[in-house]
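1. Sequence plus the predicted model coming up.
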Amino acid sequence: MAIGRGSGRDERREPTFGSGPGSSDIRLTPDDRPTGSGGPAAPRREDGPRFDARREPDFSDPDRAADPERREPSFGPSAGSGAAAPEREPMSYWGWVMGRSRPSRKAAAPARGRSSSRPRRSLIGRLVSFVVMLGVLGAVAGGGVVAYYASRMPPLENLEIPKRPPNVVIADMNGKPIANRGETGGASVPLSEMPKFVPQAFIAIEDRRFYDHWGVDVFGLARAVKANIERGGVSQGGSTLTQQLAKNLFLSPARSLERKVQEAVLAFWLERKFGKQKILEMYLNRVYFGAGAYGVEAAAQRYFGKSIRKVNISEAAMLAGLVKAPSRLSPSHDPEAARNRADIVLQAMAEEGYVTREQANTAFRVTPPSPAPKPQGAVGYVADWVMDQLDGLIGLYDEDLVVETTIDPKLETEAEKALADGIAKRGAKLGVTQGVVVSLAPDGAVKALVGGKNYSESQFNRATAAKRQPGSAFKPFVYLAALEAENLDPDSIRNDAPLKLKGWTPENYTRRYGGPMSLTYALSQSVNTVAVRLGVEAGPVNVVHTAERLGIVSPLVPNPSIALGTSEVTPIELASAYAPFANGGFEAKPYVVRQVKTSDGETLYKRKAEAQKQVVDTSRVGMMNAMLRETLRSGTARSASLAGWPAAGKTGTSQDFRDAWFIGYTAHMVTAVWLGNDDNSPTKHASGGGLPVAIWSRYMTEAHKGVAVASLPGEWIPPVAEPEQPGDVYQAGPGRNADEPYSSAHVDEGYYDDGRGDRRAQRERRRDDGPLGFLKDLFGGF
């Protein structure tokens, strides 16, 4: 018997199993269908064949009708029934699939007034089901978000750890670091070379379960969320060390859901690709500690003035505490806050068993953190100059380097102190705000370089970059050119008298003239007129070539005024140009870099010992030293003090007292001192023979302690100078511009240009042997 969904319809057609005209019709009629009333069944039709194998239900059994537990199916009213069929409740598709005969939940009461045997779920059960359903949906949604943001990342197999920006360690002549340069501020240090409590401090305060998770710490994240909820703000972070490293290596600092998802993905990748120790080493060498310090080595150097290899437990704790807020917890900014944070780190270390309670309690009391060092001093000028030269020495580089220099740290400190103290005591009175001290060995090796009064206030390196007029400090090159061109010697006589060069009238500082005098006396007293006469005799072009041969590299203008130092030069090139007088006449190019190595010890550059080039013959070196020694004995630098050492040098003061110089030397060292103002404004009559000589004397005295005394090269014995002090400042008189290029037409008719006038004056001077001649010599004529 086939039962369909429309069994209540009167016009239901039952299937037929025969197609011939004589086949029997076995379809049911409405009379054959049960009524569900429990009454007697309708009589069966007898016509047609009967199938004995099929057993039709017998609804007339009185026992079945009396059974109260049995519900008979109802297929609708009979054809003759007058009662209206009840309206069937619509059944959903899923209800039909799961079972068509399932009773409706909307029934007010079960049949026959009996309570339902199906138990209703409690509220807790429904709540649990709801939560589970939400969890499943959340997991699906979260997985989709993760998959979406992860898809926006480059393929992990193509990722490479970015190289750490190279750090350059600047070392002194003994190999001891004196400065760092580079984006990180410090070199990378292997984990094996750090004290064990350094990584332990970071693990204790930043990621206690570092060795238990695979990049993301779910328990730590839950703990951080709980703490933040309890405190009503963000008091803890849930990022692991691996996540922090992933952020530092690949991601921006912007806070967003996308960055956090990518951070987690990258943390899993880092954990799979690298071991815990490698991750810890990379983290410690890249994390930021404030003040431009990246990595524990840079931080230890910056805050404690020592390598991370030498820090103690309390210092390691302070560094670990800095990571949370580098600026706010900086020891140099708020020492008390830094100590309090370090105490928290020590407590965490004790809780994790890295240190004992006793060690944690006594760490600050027994070994307090070292005070933060003072801001970088004058050695910063050296470091900057080294970095300017590095590309030219080794080309491009992408690894940590160690640059060994020629700097003597003791002399660097002494030079910085001498300059700073000199300006502090007398700078305001003299109207001087800046200065330079540069000291070279006779071969050109820079032993000390101070490019300004205070590096933290101004990083401009005046020693190597400031172009200033040398004034009379340029005269030695004029005298040397004249010695070579005119075959003169220190005893040669030149007339100190007014002269004109096509409208230009150079004058002495005192505007007085001494008449005929020896070259030694004229140079020691810095007589301007004699220097100009010698420059014209030798030829300005020849003077320029002589200065360039000795080491001047700045452009020089070949005109008569060059004899008075009107062309600008830098302090370091002026000092190097004096070095041939100290070393016997050999070229001395200034240099500061001796060797460049990688952090692994591979040599990338090493300065080769070059063959010495003779730029001044030995006899004239002796003559120059004889004349320049007189400057310190009785001339413009007679206030110089360097007990026991033969020394020589020259003062210089530019026009309107804008620059004050002294370049002095011994057989051991050449040192130049410059004072002035950055805006080129005039000083208050600061001259080379004053404060520059005082600074030079103080520094050179310290620099020569413990050094064996040596004589200056050369055999010339200078005569005794006459006790007159004309000064060393020139003033350009009215007329032609002093910078006008020279030509022979500029020489006044009264000025000799063949040397005969000098020889005639010498003969006349020799005839003045009586008292009148002595007075003429003393007062320069009548």
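-> Done, it's in. Residues are numbered from 1 along each chain as shown.

2. Please count neighbours and contacts with C-alpha atoms only from this point.
-> OK.

3. How are the strands of the stretch 601-750 of the chain distributed by residue range?
-> Per DSSP state E, counting those that start in this stretch, the stretch 601-750 of the chain carries strands over the ranges 603-606, 648-653, 659-665, 670-676, 731-732.

4. again with the stretch 451-600 of the chain
-> 493-496, 506-507, 515-518, 593-598.

5. who does the second one touch, helix- and strand-wise?
-> By that I understand strand 506-507. Contacts defined by 3 or more CA pairs under 8 Å, 6 or more residues apart in numbering; DSSP states H and E place strand 506-507 against helix 528-538, strand 731-732.

6. Let me have those in JSON lines, adding distance to I170 and mean neighbour count as columns.
-> Below are these laid out as JSON lines (distance: least, CA to CA, whole Å; neighbours: other CA atoms under 10 Å):
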{"stretch": "helix 528-538", "distance to I170": "43", "mean neighbour count": "26"}
{"stretch": "strand 731-732", "distance to I170": "45", "mean neighbour count": "16"}
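
7. Below is an additional structure, to be compared with the one above:
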Amino acid sequence: MGKKRSGGGLSPTQQAAKFLGVSALAGAVLAGIALPAAGALGLAAKGSVEEFDEIPANLKRPPLSQRTTILDSEGGTIATVFSRDRTLVDLKDISPYMQKAIIAIEDSRFYEHGAVDVKGILRALNENAQSGTVSQGASTLTQQYVKNVFVEEAGNDPTKVAEATQQTLGRKIRELKYAIQVEQELGKKQILENYLNITFFGQQAYGVEAASQRYFSKSAKDLELDEAALLAGIVQSPSRYDPVNDSEEARKRRNIVLNRMVATRDITQEEADAAKKKPLGLEVSRPREGCITATRGAGFFCDYVRNAFLNDPAFGETREDRVKIWDKGGLKIRTTLDPQAQESVQTAIKDNVRQSDQVATAVTIVEPGTGKILGMGQSRPYGSDISKGELSYNLSVDKRMGGGAGYQPGSTFKPIVAAAALEQGKSPTQKYASPYEMPYPSPVDTCSGQWTNTRNEKLTNENEKEVGPYGMKEATAKSVNTYYVELISDIGICPVTSMAEKMGVNRADGEQMAQAPSIALGTQEMSPLTMAAAYATFASRGIYCTPIAIESVIDADGKSMPVPKTKCNRAMSTKTADTVNTLLKGVVEDGTGKQAGLGSRPSAGKTGTTDFRYAAWFVGYTPNMAGAVWVGDPEHKRQMTDITIGGNYYPKVYGGEVPGPIWKAAMSGALAGKPAPDFNLVDIPKDKPKDHEKDEADDEDQKPGKPEKPGGGGNPWPDFTIPPDVLGGNGNGGGNGGGNGGGRWPQPR
């Protein structure tokens, strides 16, 4: 037996007629939806009247997509983003001309009929039957509103949009039922208001307020007769009657609307004639939307906020849920961005690296103890025009948050090795032979076994005069490579990767950290935000806090949404952190980072320069602010030798020479007017000077030595096969490009 129909055995057509309170004949007309030969047009009754009772609760007043405003920590606007440009307005704030024009052209009997205009259907049926095509529709304003609601709820999903607009009998019947309910519960004026707020007017403008601003740069309440008629005419076909792209078609359509307004006695013939003589009078305002419009160079921070929202379950159980909320918009998102810090970051970038330079810089500042991102910027602006030096990815963050594959941090990784060694009980006075050149020690313990130097791979210091023995303080100030490789080989690799994990240090591409002693020299690609947050751990005396960008979110209904909080954990003892702070303060005072010093304000940090000069870094901090500066080629192709940056020529770029001054300028402005607390230092005896050493620092960031050994970002000897056990990892280069990276290359034969 077949399934029993609901409604006492009535067919869908008869049920529709019953709901509408019209005759069976009119019901049959409704079943045809005023279309000739419905079957020939491929229309089918998909969906049944059984679904009539399944009316969406939000149909009466759906949450329409609106603009989202992203604010800095002081409430200033950073950017406005939207999926659909819309600003909701009350009916009283819409010009009476606009209200009359839309009714005249779309549903002249709006105030006379119910949800369905039977006379209109019969008239359309007659016209369509005579023409043999669908030349005239019969949907009332209420029915159009209902359809728009379903289109709105479909969002940006093309499949759902197609379902919401498909020409099927089932959809039309459901639309009629919903229209009846809306008429009963809202009333005419509210329906008109909702309709004018939801309708698409072309040129990315949804709703009459956005349309009025787009075409005439004025509010909807100020629309004149001719302007209102133009907008009302667009609705039927926003592309065909687009006044920006086809002024003649738009003018003809405007005049048709004016004629209809005369016919409905909303205006006189004289008023219509006068309006027809007016030019279109367009004063187009292009939509300024998205992170590309962000102020103070915060486009990439804005993009980071978006990614933070879409990636965090705090804003929705699934990514699909979060995307839907984001696209609906209407949010007010207050962020952690500090206006003073951001302005200082941008000024420091502008004064030192030009947009047109062969290389770029990225700067990020975070707050120790809270994880708040205070500033984020780069010399290549947000955009997609490569010819103008624009970039569409964020140089400061990991790949999953809109960044590239990261960059080798070089010697800025050494303090993490030092912290791991101190936690293992090593003394800061620990000495190693630290020769100028040596093979990698072997074997070395890893988390899962041992690393073996099967190729007898060697490493060198930057300068031939860097010959030990050295203690930790002097080796850190001079950035002695052989010292730190001996140190990691002594304690094993696992304590170092474990410390890195506790400090939030991970590869920017999401891959696992390599288990090789070369990681001590910074061979694993990382992002500036990662390094800034890691160094903030030292500043907060051992407490690591995950970076956060969002402080609060108010939804479209004015309600606060839950936001993710920073997660803080103790990564090391206060004694270890204080010891590292003492080591790194020495780098700024007497070592490779002297050009980054902040004068009387206590600071600490570390320089980093990768092999072949593909990247140079300075990562530093005060007790109340930490920042990272990277300089290099985003595509990891241009070596920084014989190069001009910011108008200054450099035979070779060092971490203390270019990134250091950028860091100093950015931090000086960001910290202006703020307290200047000191570190809790420990006493570390200084090594006695060696006979061969001079007073000045002969190190990787002060004086160039012999040509550096290659160490990442592409194999300089393509004919030389490098076995996997020599490489420190798969690398993947930096940014969106780069070579194999990961470890130290063997010397060419």
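-> Structure's in. What do you need? Since this is a predicted model, take the numbers as computed values, not measurements.

8. Any idea what the TM-score comes out to?
-> The TM-score (TM-score structural alignment, normalised by the length of structure 2) is 0.61; 584 aligned residues with a CA RMSD of 5.6 Å.

9. what's the neighbour count on A38 of structure 2?
-> 16 (other CA atoms under 10 Å).

10. ok, it touching G32?
-> Yes. At 6.2 Å, A38 of structure 2 counts as touching G32 under the criterion of CA atoms under 8 Å.

11. Contacts only, for the nearest residue to K163 of structure 1 once chain neighbours are set aside.
-> Excluding the flanking residues, the one nearest K163 of structure 1 by CA to CA, 6 or more residues apart in numbering is D398, at 7.9 Å. Counting by CA atoms under 8 Å, 6 or more residues apart in numbering, D398 of structure 1 touches K163, P165, P166.

12. how about those in CSV, adding neighbour count?
-> Formatted as CSV, these follow (neighbours: other CA atoms under 10 Å):
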residue, neighbour count
K163, 9
P165, 18
P166, 19
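
13. Show me which positions of the top helix by length along structure 1 end up buried.
-> Longest helix in structure 1 by number of residues, with DSSP state H as the criterion: helix 123-151. Going by neighbour count (16 or more other CA atoms under 10 Å), the buried part of helix 123-151 of structure 1 is V146, Y149, A150.

14. Y535 of structure 2 matches what in structure 1?
-> In structure 1, the residue matched to Y535 of structure 2 (TM-score structural alignment) is Y578.

15. What's the local residue count around its match?
-> 31.

16. which ones are touching P409 of structure 2?
-> So P409 of structure 2 contacts G522, T523, Q524, E525, M526, G608, T609, T610, A615, A616, W617 (CA under 8 Å, 6+ apart).

17. Check the residues you listed against V345 of structure 2 and report the nearest one.
-> Nearest to V345 of structure 2 among the contacts of P409 of structure 2, counting by CA to CA, is W617 at 15.4 Å.

18. quick one, what contacts the most centrally placed residue in structure 1?
-> Centroid-nearest residue in structure 1, with CA atoms, centre = their mean: E183, separated by 2.6 Å. Applying CA under 8 Å, 6+ apart, we find E183 of structure 1 in contact with P165, P166, N167, G292, Y294.

19. and which of the residues you listed is nearest to L329 of structure 1?
-> G292 (14.4 Å).

20. wait, doesn't that closest one sit right on G185?
-> Yes. The criterion here is CA under 8 Å, and G292 of structure 1 meets it with G185 at 6.3 Å.

21. Going by how many neighbours each has, rank those two and give me the top one.
-> G185 (25 against 15).

22. how about the helices in the stretch 251-400 of structure 2?
-> Counting by DSSP state H, counting those that start in this stretch, the segments of the stretch 251-400 of structure 2 that form helices are 269-276, 299-311, 319-328, 339-352.

23. possible to save those helices as TSV with distance to Q236 of structure 2?
-> As requested, the helices of the stretch 251-400 of structure 2 are exported to TSV (distance: least, CA to CA, whole Å):
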stretch	distance to Q236 of structure 2
helix 269-276	20
helix 299-311	34
helix 319-328	24
helix 339-352	46
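
24. of those, which approaches A16 of structure 2 most closely?
-> Per CA to CA, nearest to A16 of structure 2 of those: helix 319-328, 33.0 Å.
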